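*Asks:* The following block contains a protein sequence and its predicted model.
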Amino acid sequence: MIRVLLADDHRLVRTGFRVILGLEDDIEVIGEAEDGAQAVAATAEHAPDVVLMDVEMPVMDGLEATRRIVAAGGGPSVLILTTFDRDDYLFAALEAGASGFLLKNSSPESLVEAVRVLARGDALLAPEITRRVLSAFARPVPSQPATRLDELTPREHEVLVALAAGATNAEIATSLHLGETTVKTHVSRVLTKLGARDRTQAVVMAYELGVVRPGQ
């Protein structure tokens, strides 16, 4: 079972998420929080696999709560869910260590799929969010030493390009004719060599360093 914690200051929203996720045989909502501080405490207590995190909440906002959950290490993946379609929230969420970002007007099917994707250890951005991330890096990359890229093997470089395209481990395994365990090892090495916190940050770095270009 995928264990999910809901963090939102609106009870009606939490109830809606609980109903949607409760229809799935492989997902269990194991707790709720109505502010960021409660989310941090509940994460430590219940050890969920995925936290659905609102941004604007009292006491502690969702971005700070995400930072603390990620900084604790070994914790769940955080999926940011917000009604606010703002770039500052998007990039702050990625910087905080969130593994996914969805708007609350996404379909129930998208929410369920996002929970499953994050539970597998992959990252997810809604398509409209991905376009904005790519747009943000659609500028000339300044000349600078690419020592971090130089450390990647040719196979690791291929894996990074696939990550930037939004491929999951299973999809990378199929396209490169590798086992999923091998792919996980390559992904781990890519993150270590780039100094990336997670897959999402590795994707952002791939665009920043010019490994791939928007529209490529």
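*Replies:* Nice, thanks for sending it over.

*Asks:* CA only for contacts and neighbour counts going forward, please
*Replies:* Noted.

*Asks:* ok, and for the top helix by length along the chain, which residues are buried?
*Replies:* Scanning the chain for the helix with the most residues, using DSSP state H, yields helix 180-194. By 16 or more other CA atoms under 10 Å, the buried positions in helix 180-194 come out as Glu180, Val183, Lys184, His186, Val187, Arg189, Val190, Leu191, Lys193, Leu194.

*Asks:* Stretch 83-93 now?
*Replies:* Tyr89, Leu90, Ala93.

*Asks:* ok, structure two:
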Amino acid sequence: MDEQPADSPDGGPADTLVRVLIVDDHPLFREGLRAALETDRGVRVVAEAQTAGAVPDAVADHRPDVVIMDLNLPDASGLDATRRLAAQSPHSPVLMLTMADDDGSLLAALQAGARGYLVKGAGREEVLHAVRTVAAGGAVFGSDVAARITTLLAGSRLHDAGQLFPSLTARECEVLDLVARGLDNRRIARELVVAEKTVRNHVTHIFEKLNVASRAEAVARARDMGLGDS
């Protein structure tokens, strides 16, 4: 790919070329997003990735100014990839662009280190503004989620798992809290006075609803929400 500075809209060289990495497992979405971003001559998509596992190499190879990250990826959560980037590659901040608009996902993204959060369906200008803002070191959130951030960060709902994980039943929230405390299924069964098989079923349902693939990932999500405290 040609990496020479792009022209600005007025025909002169762009003052600052914003280099973008798109991380999403849907090819048609990536194609549409690339086309929308590159209508601005000051923005260039330098790479794409389909999985969380491909992100570190893509960042190392292309050194993007912004990583646009989906929350749900086939091999791991975008939250895990965001957390690693925030720790290892702070020069490549993450703008989360996802279908998830629930409070739990929003707060988890913030705590993982995302510098922006938009819901898919945001307009081209809103996405471009977010990309420029994050690349410049700022933080930006969609108009539909910004009003909820103060309440979430104030902590008044941090431990209300029913609101942070609205897809989970009350019992599943209870099980998730115990999982986050490090209890195995046998100990959880004793704690709740239920059969171990019942706990296994709850854990399976939790994995499906939170779109996680492992117990460790479920624990990370729960602890991001403040669950699992002794």
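*Replies:* Cool, got the structure. If you're wondering where the values come from, they're calculated on a predicted model, not measured in any experiment.

*Asks:* So what does Leu128 of the second structure match up with in the first structure?
*Replies:* Matched across to the first structure, Leu128 of the second structure falls on Val112, judged by TM-score structural alignment.

*Asks:* again, but for Leu79 of the second structure
*Replies:* In the first structure, the residue matched to Leu79 of the second structure (TM-score structural alignment) is Leu63.

*Asks:* Could you do Gly137 of the second structure as well?
*Replies:* Gly137 of the second structure maps onto Gly121 in the first structure, by TM-score structural alignment.

*Asks:* residues near its match, how many?
*Replies:* Residues lying near Gly121 of the first structure (other CA atoms under 10 Å) number 18.

*Asks:* Please name the nearest non-neighbouring residue to it.
*Replies:* Ser77 (7.4 Å; CA to CA, 6 or more residues apart in numbering).

*Asks:* what residues are up against the one you found?
*Replies:* By CA atoms under 8 Å, 6 or more residues apart in numbering, the residues touching Ser77 of the first structure are Asp49, Val50, Val51, Ala98, Ser99, Leu118, Ala119, Gly121.

*Asks:* hmm, back to that, show me the buried residues of stretch 83-93 of the first structure that map onto helices.
*Replies:* Those of these lying in helices (DSSP H): Tyr89, Leu90, Ala93.

*Asks:* what about Val112 of the first structure, distance to Leu103 of the first structure?
*Replies:* The gap separating Val112 of the first structure from Leu103 of the first structure is 13 Å, by CA to CA, to the nearest Å.

*Asks:* before we move on, the earlier item: now the ones in helices among the buried residues of stretch 83-93 of the first structure as CSV including distance to Leu21 of the first structure?
*Replies:* Shown next, in CSV, are those (distance: CA to CA, whole Å):
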residue, distance to Leu21 of the first structure
Tyr89, 25
Leu90, 24
Ala93, 23
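
*Asks:* Tell me how far stretch 21-31 of the first structure lies from the chain's centre.
*Replies:* Stretch 21-31 of the first structure sits 20 Å away from the centroid of its parent chain (CA atoms, centre = their mean, to the nearest Å).

*Asks:* Over in the second structure, find the residue span that stretch aligns onto.
*Replies:* Aligned using TM-score structural alignment, stretch 21-31 of the first structure spans residues 37-47 in the second structure.

*Asks:* Quick one: end-to-end length of the matching stretch, please.
*Replies:* Span of stretch 37-47 of the second structure from end to end, CA to CA: 13 Å.

*Asks:* returning to that earlier point: what do we get in the second structure for the residue nearest to Gly121 of the first structure?
*Replies:* So, by TM-score structural alignment, Ser77 of the first structure is matched to Pro93.

*Asks:* what about the strands in the first structure?
*Replies:* 2-7, 27-33, 50-53, 77-82, 100-103, 124-125 (DSSP state E).

*Asks:* Grab the nearest non-local neighbour of the residue nearest the centre of the first structure.
*Replies:* Centroid-nearest residue in the first structure, with CA atoms, centre = their mean: Ser99, separated by 1.3 Å. In space, and not counting its chain neighbours, Ser99 of the first structure is closest to Ala123: 4.9 Å by CA to CA, 6+ apart.

*Asks:* pretty sure the one you found contacts Gly100?
*Replies:* Yes: counting by CA atoms under 8 Å, Ala123 of the first structure does reach Gly100; the two are 5.6 Å apart.

*Asks:* Pull up the overlap in contacts between these two.
*Replies:* Joint contacts of Ala123 of the first structure and Gly100 (CA under 8 Å, 6+ apart) are Thr200.

*Asks:* show me the contacts for the residue nearest to His91 of the second structure when sequence neighbours are not counted.
*Replies:* Spatial nearest neighbour of His91 of the second structure, excluding adjacent residues (CA to CA, 6+ apart): Asp65 at 6.8 Å. For Asp65 of the second structure, the contacting residues are Val18, Arg19, Val20, His91, Ser92, Pro93, Ala135, by CA under 8 Å, 6+ apart.
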